[in-house]
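*Asks:* Kindly generate the corresponding structure for this input.
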Amino acid sequence: MTKLPKWADMVLVPVISLLLAAAISAVVILLIGGDPVEAVKVMVDGALGSPYGWGYTLYYATSFIFTGLGVTVAYHAGQFNIGGEGQAQIGGLGVALVCLAFPWPAWWMALPAAVIGAAVFGAAWAAVPAWLAAKRGSHIVITTIMFNYIAAALIVWLLVEVMRPTGQMDPATARFGAGTTLPGFHQIPGLDLIFTRKVPANVTFFVAILACFAVWLLLWRSRLGYQIRAFGHSESAARYAGISSTKVIMAAMLISGALCGMMSINNVMGEAGRLLQNSSEGAGFIGIAVALMGRNHPLGVFLAALLFGFLYQGGAEMGLWTNIPIELRLLLQGLVILFTGALDNMVRMMVAPFFRTRASAGVR
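*Replies:* Modelled structure (predicted):
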């Protein structure tokens, strides 16, 4: 197969995959009696047409950035972490324990502690699958999927039997203290001129941006990052160079779990103010699509997370204001995963002849 230029691999192929997914979704909308043009208009207006819509789009994107980065780090080590959903839920437990442990006087004191709590608990939940893969040769996909179900069951048991306040009916922890409330965009000086209404997007968005930069430094500007990428490209060559497979797998998976766990800061601490069931809101699985579409690069992950934030918010608006069911956004997300993942080579084969022709003609 013709090797594509870097810009085509990073931009053109994902864009074509997205267009193909959108085209098939449009056909489905027509088959169920809907209007694709109206659907697109409602999605764009609901997600991007107002500061209120942007507030929700950026809120969802924040969670997807964390889980996308988690999948990215594991991927570069040759590990496909499917357990972001469970790691995010257990990370939420870490956030809840930190927020409930002390009467925090201010959010800027509680936030660093919550980051540590979420990262430690998320990493701990990824540690067992990582150890099984490194020491026992267990398939990381199978073990991380299994741990998603264990995490969900554990959270339900804790919320029902252990952490639910006396007299409260719904399975949830007590509400966090006022000192743990993270400021939303509508409360941040400067941004409050744009976001004049209350929106769920909060300062965790800036933590996510810092996480993107930190992952870039880790993977491309550190010794550990070099070892992770070398091991991911060729395990045998890395072993020959003296790189420990156990160290790389454990380190990459612990960092991956920590990043997935940190997404819970956004919704558990920043939006709900308490730990609820399904606190991850599906972000663990969407992070896989975000990483694939973002070509496992922090910048690509950031942009792909914005796209999926748009799909999530726009899909909700479409389900609310049209006769098209909200579940259609799941179809679009699934198609994006299909084309950027399983059918990625097919899209490349569609594009390759154009660059082969240009190369034979001497065009650079």
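*Asks:* From now on I want contacts and neighbour counts done on CA atoms only, so please keep to that.
*Replies:* Will do.
*Asks:* The longest helix seen in the chain - contacts with which helices or strands?
*Replies:* Taking residue count as the measure and DSSP state H as the definition, the longest helix of the chain comes out as helix 107-136. Helices and strands touching helix 107-136, as assessed by 3 or more CA pairs under 8 Å, 6 or more residues apart in numbering; DSSP states H and E, comprise helix 84-101, helix 140-157, helix 245-262.
*Asks:* who wins for proximity to residue 305 among these?
*Replies:* Nearest to residue 305, of all those, is helix 245-262, at 13.7 Å by CA to CA.
*Asks:* Helix 140-157 and the closest one, what's the angle between them?
*Replies:* Computed with axes from the mean of the first three to the mean of the last three CA atoms, to 10 degrees, the direction of helix 245-262 lies at 40 degrees from that of helix 140-157.
*Asks:* Next secondary structure element downstream of helix 245-262?
*Replies:* For helix 245-262, the following helix or strand on the C-terminal side (DSSP states H and E) is helix 264.
*Asks:* Show me what that following helix packs onto, helices and strands only.
*Replies:* With contacts defined as 3+ CA pairs under 8 Å, 6+ apart, helix 264 has these neighbours: helix 84-101.
*Asks:* One more, so I can put them side by side:
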Amino acid sequence: MKNKLIWLALLLGLGLMPIQSPLSHGVWTAAPMCSIRPGLLYVGEACVGKTIDDFFVVQNQGDQPFTINAINSSNPAFSIVSPLPMAVPAGGEVMVEVRLNCTELGDSITTLDFDATSASGPVQCESILAVGTCRRPICSKERPRLDFGSVAVGQSVKRSFLVGPDLFLSRRLIPGSSAVGFTINAVDSSHAAFSVVSALPMTVTTSSVIMVRFTCTEAGPQRGTLTFDADSFDKVCGKVDCHIDVLGQCVGAIFTVTNTNDDGSGSLRQAILDANRNPGLDGIQVEPVVNATISPGRELPPITDPVIIDGAFITLNGERAGSGANGLVLERGASTVQRLKFTGLDGDGLVVEEGAGGSTIKGIPARTTKMA
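*Replies:* Below you'll find the predicted structure:
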């Protein structure tokens, strides 16, 4: 008996005899052996908002069955589709289905850990890695929104923007981003004042210009969204999420500043006087003159009726305006003044009186603004 035990130990040590479970009714039985293939599972690619499934195999290389009670995923985007618990017969194998639910763009990875047991106790199954890619075709615009500014009621203007599969090369930064072309079939506008002029369908491979018309029929601010029905060339993802916000302000009249004169036709002073005389909300637009400076010889008249002024192209220099002169005074009405620059004033740049409550100030430093 002693010699038999010695020979048994030698065989086990040399790996010539399988490790066995304890005696069962006086008979040695081989323990279950769990083997997983592949050890690294690539489930493939799916579009964001979709799912993709794949399978891996659990093999029992022993002579005793075991049961997979649970499979735990370290990443909630992955789940096990196959019903559990699952029996794995001795010498047999089973297929397990795993699913990737794509909720975020990019590569997803998980570790799958197994809880398995047999009649003899716990069964060791090696963890495996599962990897997948969540894709989304890109529709990028050169700007987040299209602003038409102020437009007189009864008039319409056109503005354009660039659209492309990846104007900013974000595919280099975001794994799974799909920078392939697409076809814009149609467009849905949430506001009747905004419409696409460009001919559709339009195939976009690198970048294309889309022309939009804004038509003013009633006074007041107008906002909407243009949503494009677009099909991607990406075979994984059929549709492209493509939209742009549009906005504009419909006013009673537009008074244009065409020169830097102190007064007279085309001057800022005359535009303010005209807007004050015209009841209701008006707009004062400045023609693009790079680094233009207006130097009034005296203080400008106060604004007494609502107006929208975009001073992106001008600077008010008050060196000639006199002692205590302010740059611009909002006296009555809810106006909007933006991007106007002030320099050389003895008083304040922009003064907002109590009667002009509700006015909107954008892009003007607080240090040059006085609120009454």
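*Asks:* what TM-score comes out when they're superposed?
*Replies:* Scored by TM-score structural alignment, normalised by the length of structure 1, the superposition of the two chains gives a TM-score of 0.17; 94 aligned residues with a CA RMSD of 6.2 Å.
*Asks:* What are the buried residues along the longest helix of structure 1?
*Replies:* By neighbour count on 16 or more other CA atoms under 10 Å, the buried set for helix 107-136 of structure 1 is 107, 110-111, 113-131, 133-134.
*Asks:* measure residue 214 of structure 2 to residue 245 of structure 2 for me?
*Replies:* In this structure, residue 214 of structure 2 and residue 245 of structure 2 are separated by 13 Å, where distance is defined by CA to CA, to the nearest Å.
*Asks:* So for those two, which sits in the more crowded spot?
*Replies:* residue 214 (25 against 16; other CA atoms under 10 Å).
*Asks:* Excluding chain neighbours, what is closest to that one?
*Replies:* residue 194 (4.8 Å; CA to CA, 6 or more residues apart in numbering).
*Asks:* Can you get me a residue count around the one you found?
*Replies:* Applying the criterion other CA under 10 Å, we find 25 residues in the vicinity of residue 194 of structure 2.
*Asks:* Please apply the same query to residue 5 of structure 2.
*Replies:* Using other CA under 10 Å as the criterion, residue 5 of structure 2 is surrounded by 10 other residues.
*Asks:* next one: residue 60 of structure 2
*Replies:* With neighbours defined by other CA under 10 Å, the count for residue 60 of structure 2 comes to 22.
*Asks:* Residue 66 of structure 2 versus that one, what's the distance?
*Replies:* Relative to residue 66 of structure 2, and taking CA to CA, residue 60 of structure 2 is found at 8 Å.
*Asks:* Now for the closest residue in space to residue 98 of structure 1 that isn't next to it in sequence: which residues touch it?
*Replies:* The shortest distance from residue 98 of structure 1 to any residue that is not its chain neighbour, by CA to CA, 6+ apart, is 5.9 Å, and that residue is residue 114. Neighbour list for residue 114 of structure 1: 94, 95, 98, 99, 265 [criterion: CA atoms under 8 Å, 6 or more residues apart in numbering].
*Asks:* ok, the fourth one touching residue 109?
*Replies:* No. Under the criterion of CA atoms under 8 Å, residue 99 of structure 1 lies out of contact with residue 109, with a separation of 10.6 Å.
*Asks:* Now do residue 115 of structure 1 against residue 67 of structure 1, distance only.
*Replies:* Spatial separation of residue 115 of structure 1 from residue 67 of structure 1 under the definition CA to CA is 14 Å.
*Asks:* And residue 146 of structure 1, by the same measure?
*Replies:* Residue 146 of structure 1 sits 18 Å away from residue 67 of structure 1 when distances are taken as CA to CA.
*Asks:* For those two, indicate the residue with more neighbours.
*Replies:* In this view residue 146 of structure 1 and residue 67 are compared by other CA under 10 Å, and residue 67 has more residues nearby, 36 against 15.
*Asks:* Which residues are in contact with that one?
*Replies:* Taking CA under 8 Å, 6+ apart as the contact definition, residue 67 of structure 1 lies against 84, 259, 260, 263, 283, 284, 286, 287, 288.
*Asks:* how about the nearest residue to the third one, chain neighbours excluded?
*Replies:* Right, residue 260 of structure 1. Going by CA to CA, 6+ apart, residue 260 of structure 1 has residue 67 as its nearest residue, at 4.6 Å.
*Asks:* so which helix or strand takes in that neighbour?
*Replies:* When secondary structure is defined by DSSP H and E, residue 67 of structure 1 falls within helix 51-76.
*Asks:* what does residue 13 of structure 1 give?
*Replies:* Going by DSSP H and E, residue 13 of structure 1 is part of helix 13-31.
*Asks:* Are there helices or strands packed against that helix, and which ones?
*Replies:* In terms of contact count using 3+ CA pairs under 8 Å, 6+ apart, helix 13-31 of structure 1 is assigned the packing partners helix 36-48, helix 328-337, helix 344-360.
*Asks:* Tell me where the stretch 201-350 of structure 2 has helices.
*Replies:* Under the criterion DSSP state H, counting those that start in this stretch, the stretch 201-350 of structure 2 contains helices at 268-277.
*Asks:* What distance do you get for residue 212 of structure 2 to residue 34 of structure 2?
*Replies:* Taking CA to CA as the measure, residue 212 of structure 2 falls 64 Å from residue 34 of structure 2.
*Asks:* whoops, residue 213 of structure 2 was the one
*Replies:* Counting by CA to CA, the gap between residue 213 of structure 2 and residue 34 of structure 2 amounts to 67 Å.
*Asks:* repeat for residue 121 of structure 2
*Replies:* Relative to residue 34 of structure 2, residue 121 of structure 2 is positioned 13 Å away (CA to CA).
*Asks:* In terms of helices and strands, where is residue 207 of structure 1?
*Replies:* With elements taken from DSSP H and E, the one containing residue 207 of structure 1 is helix 204-221.
*Asks:* just checking, next helix/strand downstream of that helix?
*Replies:* helix 223-233.
*Asks:* Give the buried residues for that next one.
*Replies:* In helix 223-233 of structure 1, the ones that count as buried by 16+ other CA under 10 Å are 224, 225, 226, 227, 228, 229, 230, 231, 232.
*Asks:* surely the fourth one meets residue 248?
*Replies:* I take that to be residue 227 of structure 1. Yes. In terms of CA under 8 Å, residue 227 of structure 1 counts as a neighbour of residue 248; the distance is 7.0 Å.
*Asks:* if I pick residue 22 of structure 1, what's in contact with it?
*Replies:* residue 332.
*Asks:* and if we set it to 10 Å?
*Replies:* Neighbour list for residue 22 of structure 1: 16, 28, 36, 40, 331, 332, 333, 335, 336 [criterion: CA atoms under 10 Å, 6 or more residues apart in numbering].
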